[in-house]
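> Take this sequence and fold it.
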Amino acid sequence: MQPSPSMTPERLTALSAADRLRLVDVWEAAVRATHHFLGEEDIQFFKPRVREVYLDAVKLVCLRAADGQILGFIGTAEGKIEMLFVDPAHHGQGIGRALLKHVLGEGGITAVDVNEQNPGAVGFYQRMGFTVEGRSERDGQGKPFPLLHLRIANFSS
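Here you go, the predicted structure:
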């Protein structure tokens, strides 16, 4: 399904139980489709943290299908994109781009950390104007998943 121009990003201020479950489902499906460097143990380590901690630590914006189902979401905090996940059944349909443009258009977002081992995400952010400004050997949890630190200087939609 192609997102229609009438679909607009929606800020999620209070997560309903159904929305929280759907966000975790989108996260897990997207991670399984794109984070091939993670093992099952890693996914199970992160899943409860996404559900119980990470979703509440960011400002969330989602994009829904006409039937109300969340297709993708982005979370930001303190000038940084902390998460961007799209249901893999809808990859390549402009959902991630629409979400990213929305938060960049609101202003104040200038950075994102991306798993170096996720070349699709690295390429996506670079196509959107981000450049690599640094690298860390480990992720925020101290796990051996190198991160690239990206920054965008100017955004114009």
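
> C-alpha from now on. contacts and neighbour counts both.
Noted.

> Could I get the full set of strands for the chain?
Using DSSP state E, the strands of the chain run over 10-12, 59-64, 70-77, 80-86, 111-115, 131-136, 147-151.

> Alongside the first, I'd like the structure of this one:
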Amino acid sequence: MSTGQHLPTIRPATGADLDGLQVLARRTIDACYRAFLGDEAVDWFIGSGASDAHIESHLEKGGVDCLSQEGRIIGFSILDDSTIDLMMIDPDHHRRGLGRLLLRHAEEMLFARHATIRLESFADNAAANSFYEACGWRHGERFEGEGPTKVEYVKNVSATDGPTR
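Coordinates of the predicted model:
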């Protein structure tokens, strides 16, 4: 980061963040998911409101954290039980270490309550899968069926001394 920029902060999301989180999710899906889901699936998913509804339902339950910089939400994570349900970084802020920062925070939150944590990713999302593997996550189950194939990643509390530290 250049001098003069404020460091990013992570804080619990509030109801006032809903619109910003939904816009960020739609932008990220639009910019990053077309390569492996295709235009039709991305357009349907964004247009269906499923992404917006997913974020809203989790915001009501808690477990949503915002990554903010200079007052703007640039990323977020949704934690559900022992799972990182969703994690996104604004496409304009990729490859700056922000994903690692947010992932490390999510891991710490989950490891405070669970010895093994998990997440799912689309099997064809090579960028995300490479990222998770570089951060010490290992392959678990593969889920095939209706819709795109997903792969589970798992991490044990004993693995926290690995690459994400």
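
> still on that earlier bit, distance to His36 of structure 1 and mean neighbour count added to the strands of structure 1, as JSON lines?
Formatted as JSON lines, these follow (distance: least, Cα to Cα, whole Å; neighbours: other Cα atoms under 10 Å):
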{"stretch": "strand 10-12", "distance to His36 of structure 1": "29", "mean neighbour count": "14"}
{"stretch": "strand 59-64", "distance to His36 of structure 1": "24", "mean neighbour count": "21"}
{"stretch": "strand 70-77", "distance to His36 of structure 1": "19", "mean neighbour count": "22"}
{"stretch": "strand 80-86", "distance to His36 of structure 1": "15", "mean neighbour count": "21"}
{"stretch": "strand 111-115", "distance to His36 of structure 1": "11", "mean neighbour count": "22"}
{"stretch": "strand 131-136", "distance to His36 of structure 1": "19", "mean neighbour count": "15"}
{"stretch": "strand 147-151", "distance to His36 of structure 1": "15", "mean neighbour count": "20"}
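
> can you redo those strands as JSON lines with distance to Ala121 of structure 1?
As requested, the strands of structure 1 are exported to JSON lines (distance: least, Cα to Cα, whole Å):
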{"stretch": "strand 10-12", "distance to Ala121 of structure 1": "22"}
{"stretch": "strand 59-64", "distance to Ala121 of structure 1": "18"}
{"stretch": "strand 70-77", "distance to Ala121 of structure 1": "13"}
{"stretch": "strand 80-86", "distance to Ala121 of structure 1": "9"}
{"stretch": "strand 111-115", "distance to Ala121 of structure 1": "7"}
{"stretch": "strand 131-136", "distance to Ala121 of structure 1": "12"}
{"stretch": "strand 147-151", "distance to Ala121 of structure 1": "11"}
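
> Of the ones you listed, give the one that comes closest to Arg22 of structure 1.
For the strands of structure 1, the distance to Arg22 of structure 1 is smallest for strand 70-77, at 6.8 Å, taking Cα to Cα.

> Give me the range in structure 2 that that closest one lines up against.
Using TM-score structural alignment, strand 70-77 of structure 1 lines up with residues 73-80 of structure 2.
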